[in-house]
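Asker: Return a 3D structure for these sequence lines:
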Amino acid sequence: MDRRKFLQLSGAGLGVSMLPLSGNLVAESKLTQSGIDLAVKKEFADVALNTATKLGASYADVRIGRYLNQYVVTREMKVQDVVNTESIGMGIRVIANGTWGFAATNDLTADGVARATRQAVATAKANAKYQQEPVQLAPVKGHGEVSWQTPIQKNAMQIPLADKVDLLMDVNKSALEAGASYINSMLYLVNEQKYFASTDGSYIDQDVHRLWAPFSVTAVDKKTGGFRTRQGLSQPVGRGFEYLEGRAEDKIQSQTVLYRDSYDMAEDARLAAQQAQEKLTAKSVKPGKYDLVLDPSHLWLTIHESVGHPLELDRVLGYEANFAGTSFATINKWRSSKFQYGSDKVNLFADKVQPGSLGAVGYDDEGVKTRNWDLVKDGVLVNYQATRDQVHMLGQKKSHGCCYADSWSSVQFQRMSNVSLLPGKEELSVNDMIKDVEKGIYIVGAGSFSIDQQRYNFQFGGQLFYEIEDGKITSMVEDVAYQSNTQEFWNACSQVCDKDDYRLGGSFFDGKGQPMQTSAVSHGSSTARFDGINVINTKRKLG
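Answerer: Next up, the predicted model:
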C-alpha cells in the first residue's frame, strides 16, 4: 500500500480506521459489476503454470482474486462513513529445487503474469540453499474445471445503499427510543471472487460472501456520570443479506432472544438499550468458585483462543512463536493418544463445509476439497489443523484443507478452520441445565480476553452476567471475569445442550502471520456448563 492510498483509507473515518482495509477506493456501482471473464482467468493461469514448468518448477499454483469490501458506519441518527474498496491481482506460488517461492502482480497481462512467475521461480531457487529438507506435498488429485459459491439468497453487494442505511437508522432509533444514550451500528460486507489453478490439474472458481452487522449501545447515568455498554449479539456469517431481514423469534433462551438463521438487529438493539441501563444498577459480583453456564454467543471466543489456535500445527511446531506464541498441545501429547484435553463430554471438530459459517468454502487456497475432521474425541486430543506441506509431519497423507490467504498479493499459509463443540447427545435445554445449578453464573456475549503465549492460562469476560441460585436466575451482576487454564477448563465441562441450541459465533478479522493477514472463522456450540471455575471481580477501585 502506497502513502496516498494509506492516507485515503485512514482518512475514511474513525469507524473503519482500525479495519484491515486494502485495495482501491471505488464507487458503490463498482461492487455490482462483473469481474474477470472465466476464460481470461484460465488463459492467465496457463501462462503462469507453463512458464513455471519451463523454468524448472516441480509444482506451481496460481490464485487470481477480486476482493470487494463495503463498510457502512453510523452513529445515532447520522451516517459517519461509507467505504467501498476493490482489489484485483494474481499470486503465483511455486516449488523449485524443493523450496517455496512466491510473487504477486496486479499487471494482468500475459507479459505481467510471466514476469511475476519468473520472479517466483527465482526466489525459490535463491532460497533453496537455505532449505534443510525439501517441501513434501500431500497428494491432491486435480479437480478439473469446477466452481463453488456461498449459498446465498440475496447478494448484499447488490442491495441499494439507501436500504442498508435505512436498516441501520431503524436499529439506532430502536436503541435510542429504548433509553440508549449512544449507539454505533455498522455493516461489513465482503465478496471474495477467487480463481485457483495448479499443475495438479485443477481450475477452481469460487464466489465467497460474508457479512457482519455489529453495534455498540451505551447507557449513561446522568446523575453519577457512570456508563455501561452492551455489544450486539449478532454473529458474522457466510450468508447473504437475507440474514438481516429476519424477525426476532418467539423462543427465548433465558435472558436473550435466540438468533440462528436470521437476525433482528433492531430488536437486539432495543434489548441492548434496556440491558445496558440494567447494568448501571446491577450489583458487583462476589469473587469465588462458580458453575458457569456459557451461551454460544460467549463460548465461541473461548473455543477460538483455547482450542482453535493451540491446535494449529504451525503453532505446535513453533513457527508462530514470534507473532502470537506457540502451543501447549505439543506433538508428544498427541502421540500418547491419552492426552485428556477435556472431559468425556467434550467433542471438538474442525469444519470447512458447515453452511452459514465464515470459513465455509468448497476448496481451500491449495485446491484441496474441504471437509470436517475430529480434533478432540471424548475429551482426548486426536488431531490438529494442517496443510499439504505439513501433514506428513503427522504421518498423514491427506491435507486437512485449511490453507488460506487474505489477498491475491499474500502467500497462502495454514489458517484456523471453523472449530466447534459438538452438541450433547442427550436432550437438554438451557433451562433444564440451569435447574441443576446451585451456585452459578450465566454468561452471554463475548467480552475482553487474555491468554498466554502457549494458549494455556486465560481470562475471559462477557457482555451480560446473571447469577444462578438454587436452579434459578436471580439477578444481573457486573464486573465478572473467569480465570482458568485450557485443560482444567475443558475437563470441567459437565454438560452440553443438545443440537436444538447449537449456534455459530465467530471472528471477522482474525490476525496471524508476519506480515499479518486476517481471516474470518466461525465457532459453533450449544450452551455448555463448566463446574467450579474461578470468578474474579474486575471492578477497579480508585484511591
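Asker: from here on, contacts and neighbour counts on C-alpha atoms
Answerer: OK.
Asker: could you pull out the helices for the stretch 301-450 of the chain?
Answerer: Residue ranges of the helices in the stretch 301-450 of the chain, as given by DSSP state H, counting those that start in this stretch, are 313-316, 321-324, 331-335, 430-435.
Asker: What lies in contact with the third one?
Answerer: So the one you mean is helix 331-335. The contact list for helix 331-335, computed with CA atoms under 8 Å, 6 or more residues apart in numbering, reads 316, 339, 381-383.
Asker: can we see that at 6 Å?
Answerer: Under the contact criterion CA atoms under 6 Å, 6 or more residues apart in numbering, helix 331-335 has outside partners 339, 381.
Asker: what's the most buried one of the helices of the stretch 301-450 of the chain?
Answerer: helix 313-316 (a mean of 24; mean count of other CA atoms under 10 Å).
Asker: distance between that one and the chain's centre?
Answerer: 18 Å (CA atoms, centre = their mean, to the nearest Å).
Asker: tally of neighbours for Phe328?
Answerer: Phe328 has 19 neighbours, counted by other CA atoms under 10 Å.
Asker: Let's compare: structure for the following, please.
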Amino acid sequence: MERRTFLNISGLALGTMMLPIAGNVIAAEELLTPLATKFKKTLADTALTAATQAGASYCDVRIGRYLNQFITTRDLNVENVANTESAGVGVRVICNGAYGFAATSDMSPDAVANAARQAVAIAKANSRLQTEPVQLAPVKGVGEVAWATPFKKDWRAVPIKEKAELLIAANKAGMDGGASFMQSVLFQVNQQKYFASTDGSYIDQDVHRIWAPVFATAVDKASGKFRSRSGLSAPVGMGYEYLDARPQDKIRAAGGVATLYKNSYDLIEDARAAGRDAKAKLTAKSVTPGKYDLVLSPEHLWLTIHESVGHPTELDRVLGYEANYAGTSFATLDKWESKKFKYGSPNVNIVADKTTPGSLGCIGYDDEGVRGKRWDIIRDGILVNYQATRDQAHIIGEKESQGCSYADSWSSVQFQRMPNVSLEAGKKKLTPDEMVKDIKKGIYIVGDGSFSIDQQRYNFQFGGQLYYEINNGKIGAMLEDVAYQSNTQEFWNACSATCDDRDWRMGGSFFDGKGQPPQISIVSHGASTTRFNGINVINTARKIG
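Answerer: Predicted coordinates:
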C-alpha cells in the first residue's frame, strides 16, 4: 500500500480497490444493529481480570465493531457497493515493564480471557529484551462514560439507491460541464469503540465519518491530451447531512474562480465545476518558472501542513523510533529544547487538537482513554511542542499524555498517530481578495495535488488542482504545469499573511498510512487562505537538459 496513492486523489480507482475493508460482508440493514453496552463491559472485565491475575501491572481492552459502506461509480454506472463489518477484542498489557498485545475475533468470555493471558505471556517474553521499563503518564479513570460524533442524519439509514443516484447525478453534471469521464465515490465509516482499563475507565464511543470525492477527466481527442480536476470536498467527522448543501456554507474563492465549501458540500455543483475546469485546463497556458508570491487556499494548504508540520512533529519520528511511510524528522529534540527554533515566521501559529467539531480527529477519548484536548505545536513561529502518547510524555517533560494514541482496528495495537494539526486564522480582518491586491507577481492555488518530500520532511515539492496567475493585484488566467519547491523552514518563514477566521476551513486525509505492519488513520488540517512570499515555482512539463 503506497501512502501517496491515497493522498493523491487521482489514484481513486486504485485506492478504492485497496481500502482497509477486511471483515465480513453484511447486508445494509445489519449496519444499524449495535452491540449491547452490558455485553461489552462484561467482556472487558473478563479481560482485565484475566490479565491482572496472570501478572499484568496494567491492562487496557478495546472492543471494536468497525462498519464501512463504500459506493463507487464511473460515468453513469454503479461499479461497486460494499457493506463490511469487522468486530473483535484487542488486549494490551504491561508486565515486568514491557508491553504485550493479543487480539481475537471470538467474542466469548473464554476467548477474551485467553487473549488477555496470551498478551501477558508476550509481555513477559518481551521483558527479557527490554532495556528500560515502559513509563505511562498517569490517567485518572473516568468510570462509565459515552461519547458520539454529533450528527443529524445517520448514513446507515439512508437507502443505497438514494446515494447511488446522487453519485450518478454528480457524474452526469461533470460530463455536462465538459468532462469526458467522471468518477465519484462515497466512503462512509462507523467505528463503535469500547475502551476499558485498569485505571478505572469504561468508555463507549460511536464515531462517524464520511467523504465524497469526485474526479473529472477531459480529453482532447485530436491530440490525445488529457487533464483532470479532483473535487474540492473535505472528508469530515459528520453524518450524511454533510451532503445536504446549504447556501451559507459556500465560500467564494479569490477572484470568484471557484466555489468552496465549509460545513456542507454541494457534490453536484462541484462535479459540474470539475468537468468545466478539467476542460479549461486543456487550453490553459503553461507557467513560466521563477519566484512567485503564492496564495494558497485551505483546500491546498492542508496537505502541505500535513507533510511539513504534521509528520515531522510526531514524537516517535523525532526520536527515530518510526520511519515507515513518512521517514523520520528534521525537527529534533535539540531544536525544541532551544526554545528559539524558528520553524516559521511570527505569523505561523499551529495547534494540535482532538476537539474541533466536524473534524476527522474529533473524539471524546483516544485509544488509551485520554480525553481529547488542544495544544500548541508552533507559537509565533517557534517550535514549542510535539505529539505524544502516554509512554512518550515523560520524554518531553509532559505530566500527561496529549491523547495521540490510535489503532485502526481492534486487531491492531495502538500507537502514536497524528491529531488534527491546523494553522490558526489571522487575527486581523483579511479576505482572500484583499490579500491578492498588493501582489505584483503571484500564483493562486486551489486544491491539493501530487507532492514529494524527503525522509526528514524537509525538502519538498507540491502541486495542486487549479492555478491562476496574479498580476498587479488581480487574479488572471488559468495556469498549468505548476509546482513549487522549498524546504520546510524556508517555506514557513516566508509566510507573510493569513486570512481571518471567516475563511478558515478544513481539509484532510481519509487514508494516512504509518507503521509496520501498516495502519491507516484519519486526520484533518484547518487553515485560512495564506500568503507565502518569494517561493520557487517550476514548470513540471519542461524537460531538463
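Asker: I'd like the helices of the stretch 301-450 of structure 1 as TSV, with distance to Thr117 of structure 1 appended.
Answerer: Converted to TSV, these look like this (distance: least, CA to CA, whole Å):
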stretch	distance to Thr117 of structure 1
helix 313-316	27
helix 321-324	29
helix 331-335	36
helix 430-435	56
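Asker: nearest to Ala350 of structure 1, of those helices?
Answerer: Checking the helices of the stretch 301-450 of structure 1 against Ala350 of structure 1 by CA to CA gives helix 313-316 as the closest, at 12.9 Å.
Asker: What span of structure 2 is the closest one aligned with?
Answerer: Aligned by TM-score structural alignment, helix 313-316 of structure 1 falls on residues 315-318 of structure 2.
Asker: The matching stretch vs structure 1, mean deviation?
Answerer: Compared with structure 1 after the fit, stretch 315-318 of structure 2 shows a mean deviation of 0.2 Å (mean CA distance after the TM-score superposition for structure 1).
Asker: List the contacts of that stretch.
Answerer: Defining contact as CA under 6 Å, 6+ apart, one finds that stretch 315-318 of structure 2 is touched by 322, 328-329, 332, 386-388.
Asker: For Glu434 of structure 2, state which of those residues is nearest.
Answerer: Of all these, Tyr386 has the smallest distance to Glu434 of structure 2: 33.8 Å, by CA to CA.
Asker: What does the closest one correspond to in structure 1?
Answerer: That one, Tyr386 of structure 2, aligns with Tyr384 by TM-score structural alignment.
Asker: ok, its match touching Pro310?
Answerer: No - if you go by CA atoms under 6 Å, Tyr384 of structure 1 and Pro310 don't touch, sitting 8.8 Å apart.
Asker: quick one: contacts for the equivalent of Gly464 of structure 2 over in structure 1?
Answerer: Aligned by TM-score structural alignment, Gly464 of structure 2 pairs with Gly462 of structure 1. Contacts of Gly462 of structure 1 were listed using CA under 6 Å, 6+ apart, and they are 445-447.
Asker: Return the subset of those residues lying in strands.
Answerer: Among the contacts of Gly462 of structure 1, the members found in strands (DSSP state E) are 445-447.
Asker: if we can go back for a sec, ok, which of the helices of the stretch 301-450 of structure 1 comes nearest Phe196 of structure 1?
Answerer: Among those, the nearest to Phe196 of structure 1 by CA to CA is helix 313-316 (23.4 Å).
Asker: So how do I select the buried members of the ones in strands among the contacts of Gly462 of structure 1 in ChimeraX?
Answerer: Entered in ChimeraX, the line below selects the buried ones among these, by 16 or more other CA atoms under 10 Å:
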select :445,446
